[in-house]
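Student: sequence? don't have it. structure:
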């Protein structure tokens, strides 16, 4: 007999194991908020603006993309556009998680704020709906609290030391961004998209205004998918 979530009874994962794995992900990634706080203040944002980004945006890759573009002298609207397009992937996570978690309607608007790479990965890795709900909740809560706390600490620290570039901390943001991105590149297509995006971004960096190369790099995905489709059609 199969349950409503498509899993046979008795094959679920123990709650303790789900909580342990979720806490591990939440703590490991949540500590990266320190690097964001340092990077954001180094890019010219103040303490309140930095903390507001973590509280209201709460998606690390988009936050790092935004402050990175601003640090390079980019137009705020261009920087925001790049961050927005990078964050649209969370909408696709939401479509899948809405079916998997089947949360009450009143809870969904609040849960949507926690739909990010880490909560989606933990939830989708679970064998049944109960474990997925626990994983989503524990990962989201742990990550949200730690990310915002370490963002505050990083921002306070950056304000205290002054020029972050003099300490080499201006490289913290890009380093953490790459660390978050690298584990997601599992297939040849994903690696091809990433490689082409890097080439486009670096190639147009000297000739386009700051922030615009990020938008150009977004063309890598449709380009690779188009070439892949042509290759498969020609077989």
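Tutor: That came through fine. Bear in mind the structure is a predicted one, so any value in this text is a computation, not a measurement.
Student: contacts and neighbour counts: CA atoms only from here.
Tutor: Noted.
Student: Could you grab the helix/strand/coil label for residue 115?
Tutor: Using DSSP: H, G, I helix; E, B strand; the rest coil, the structure places residue 115 in coil.
Student: hang on, it packs against residue 92?
Tutor: No: here residue 115 lies out of contact with residue 92, judged by C-alpha atoms under 8 Å, at a distance of 9.6 Å.
Student: Neighbour count for the two, which is higher?
Tutor: Ranked by neighbour count (other C-alpha atoms under 10 Å), residue 115 and residue 92 place residue 115 first, with 22 against 10.
Student: ok, that one - contacts?
Tutor: Contacts for residue 115 (C-alpha atoms under 8 Å, 6 or more residues apart in numbering) come out as 90, 93, 94, 140.
Student: How about residue 174?
Tutor: Shown in contact with residue 174 (C-alpha under 8 Å, 6+ apart): 64, 68.
Student: what do you get for residue 43?
Tutor: Residues near residue 43 by C-alpha under 8 Å, 6+ apart: 67, 68, 70, 71, 72.
Student: so the second one makes contact with residue 175?
Tutor: No: with contact defined as C-alpha under 8 Å, residue 68 does not count as touching residue 175 (11.3 Å).
Student: neighbour-wise, which of the two wins?
Tutor: Set residue 68 next to residue 175 and count neighbours by other C-alpha under 10 Å: residue 68 wins out with 25 against 12.
Student: Could I have the buried ones of the contacts of residue 43 as ChimeraX selection syntax?
Tutor: Per 16 or more other C-alpha atoms under 10 Å, the buried members of the contacts of residue 43 correspond to this ChimeraX selection:
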select :67,68,70,71
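Student: Greatest separation within the contacts of residue 43: which pair is it?
Tutor: Farthest pair in these (C-alpha to C-alpha) is 67 and 72. Separation: 8.6 Å.
Student: Please compare the first structure with the one that follows:
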């Protein structure tokens, strides 16, 4: 990803947004200052290192579930999406059918395709690079890339996060699988919760608005409620319904009971000079 297309010129004014960069709607998009490359790299390394080290938990969990060292390492190399990997080995450890376990992991990983739709416009990478970059489209790279104010910063954030996380995740997966026997009963350690816990800790400070907090809270409630009654992986998928539900309810709240309309559905208008009685 070293050689890329020329970047659009910036307007040069303080807080200017790089030309052609899609910016999420909201007050922050009106004037977002350029971010130094060093700051972007620092943030990306923080996420990549913190989450990458939790690959050790996957290596231990996978080996404890009965997968061989080769199978465990191939999963991290080719699948490279922590939640789907944990869902797969968790279902296999519970005695689930391998095809059912693989299907659950696949549908859990479908979310990355939606991330890719947004990131493809934001990064605008050359065609030759896109297939390789697609392998790094995951929760963490998306979380680092989207808030960046310029295309250059977005590309740096995506590249550094993806490279750091991919290398560390695979190295720690190997170490975890090799050390699984030394740990004894891996279920007793609860290491399968390490990767989700790390990501939630990184994500929590980004929930700045009431809508985001309510959506996250409802998603947690849905997942915990459905966990005892549905197969592994399904509650996480259904928790995504929290977003449309919250948006629908907030839309109804903003409109209000009458939505400014009369009893016959027509908008009521005040005549010039008319006052409230």
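Tutor: Perfect, I can see it now. Quick caveat, the model's predicted, so the values are computed rather than measured.
Student: still on that earlier bit, can I get the contacts of residue 115 of the first structure in TSV with neighbour count?
Tutor: Converted to TSV, the contacts of residue 115 of the first structure look like this (neighbours: other C-alpha atoms under 10 Å):
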residue	neighbour count
90	17
93	18
94	20
140	25
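Student: Which ones among those lie within helices?
Tutor: The members of those that map onto helices under DSSP state H are 90, 93, 94, 140.
Student: Can you lay out those residues as JSON lines showing distance to residue 123 of the first structure?
Tutor: Formatted as JSON lines, these follow (distance: C-alpha to C-alpha, whole Å):
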{"residue": "90", "distance to residue 123 of the first structure": "14"}
{"residue": "93", "distance to residue 123 of the first structure": "10"}
{"residue": "94", "distance to residue 123 of the first structure": "11"}
{"residue": "140", "distance to residue 123 of the first structure": "10"}
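Student: Go through the residues you listed and say which is closest to residue 48 of the first structure.
Tutor: Of all those, residue 48 of the first structure sits closest to residue 140, with 22.5 Å by C-alpha to C-alpha.
Student: Aligned counterpart of the closest one in the second structure, please.
Tutor: Under the alignment by TM-score structural alignment, residue 140 of the first structure pairs with residue 162 in the second structure.
Student: do residue 154 of the first structure as well
Tutor: Aligned counterpart of residue 154 of the first structure in the second structure: residue 176 (TM-score structural alignment).
Student: wouldn't its match be in contact with residue 56 here?
Tutor: Yes: taking contacts as C-alpha under 8 Å, residue 176 of the second structure lies within contact range of residue 56: 4.4 Å.
Student: where's the match of residue 154 of the first structure, which helix or strand?
Tutor: Per DSSP states H and E, residue 176 of the second structure falls inside helix 151-183.
Student: swap in residue 47 of the second structure?
Tutor: helix 37-52.
Student: what does residue 198 of the second structure give?
Tutor: Element membership of residue 198 of the second structure, judged by DSSP H and E, is helix 194-203.
Student: Quick check: which helices or strands does that helix pack against?
Tutor: helix 37-52, helix 55-64 (3 or more C-alpha pairs under 8 Å, 6 or more residues apart in numbering; DSSP states H and E).
Student: average gap between the longest one and the first structure?
Tutor: So the one you mean is helix 37-52 of the second structure. Its aligned residues in the first structure lie a mean 1.1 Å from helix 37-52 of the second structure after superposition (mean C-alpha distance after the TM-score superposition for the first structure).
Student: so that helix aligns onto which residues of the first structure?
Tutor: Helix 37-52 of the second structure corresponds to residues 15-30 of the first structure when matched by TM-score structural alignment.
Student: what separates the matching stretch from the chain centre, distance-wise?
Tutor: Offset of stretch 15-30 of the first structure from its chain centre (C-alpha atoms, centre = their mean, to the nearest Å): 17 Å.
Student: now what about it, what contacts it?
Tutor: 118, 122, 126, 131, 134-136, 138-147, 150.
Student: Report the contact partners of residue 201 of the first structure.
Tutor: By C-alpha under 8 Å, 6+ apart, the contact set of residue 201 of the first structure is 213, 214, 216, 217.
Student: Next, the buried residues of stretch 183-200 of the first structure.
Tutor: Neighbour-count burial for stretch 183-200 of the first structure, counted by 16+ other C-alpha under 10 Å, picks out 192, 193, 194, 196, 197, 198, 200.
Student: With distance to residue 232 of the first structure and secondary structure as new columns, can the residues you listed be given to me in a markdown table?
Tutor: As requested, those are exported to a markdown table (distance: C-alpha to C-alpha, whole Å; DSSP: H, G, I helix; E, B strand; the rest coil):
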| residue | distance to residue 232 of the first structure | secondary structure |
| --- | --- | --- |
| 192 | 16 | helix |
| 193 | 17 | helix |
| 194 | 21 | helix |
| 196 | 20 | helix |
| 197 | 22 | helix |
| 198 | 25 | helix |
| 200 | 24 | helix |
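Student: thinking again about what came up before, out of the helices and strands packed on helix 194-203 of the second structure, nearest to residue 229 of the second structure?
Tutor: Nearest of these (C-alpha to C-alpha): helix 55-64, 23.0 Å.
Student: what's near enough to touch residue 185 of the first structure?
Tutor: 191, 194.
Student: now swap in residue 144 of the second structure and tell me
Tutor: Applying C-alpha under 8 Å, 6+ apart to residue 144 of the second structure gives the contacts 43, 44, 47, 154, 157, 158, 161.
Student: Find the helix or strand that the alignment partner in the first structure of it is a member of.
Tutor: Aligned by TM-score structural alignment, residue 144 of the second structure pairs with residue 122 of the first structure. In this assignment (DSSP H and E), residue 122 of the first structure forms part of helix 117-124.
Student: List the buried residues of that helix.
Tutor: Under the neighbour-count criterion of 16+ other C-alpha under 10 Å, helix 117-124 of the first structure has 117, 118, 119, 120, 121, 122, 123, 124 buried.
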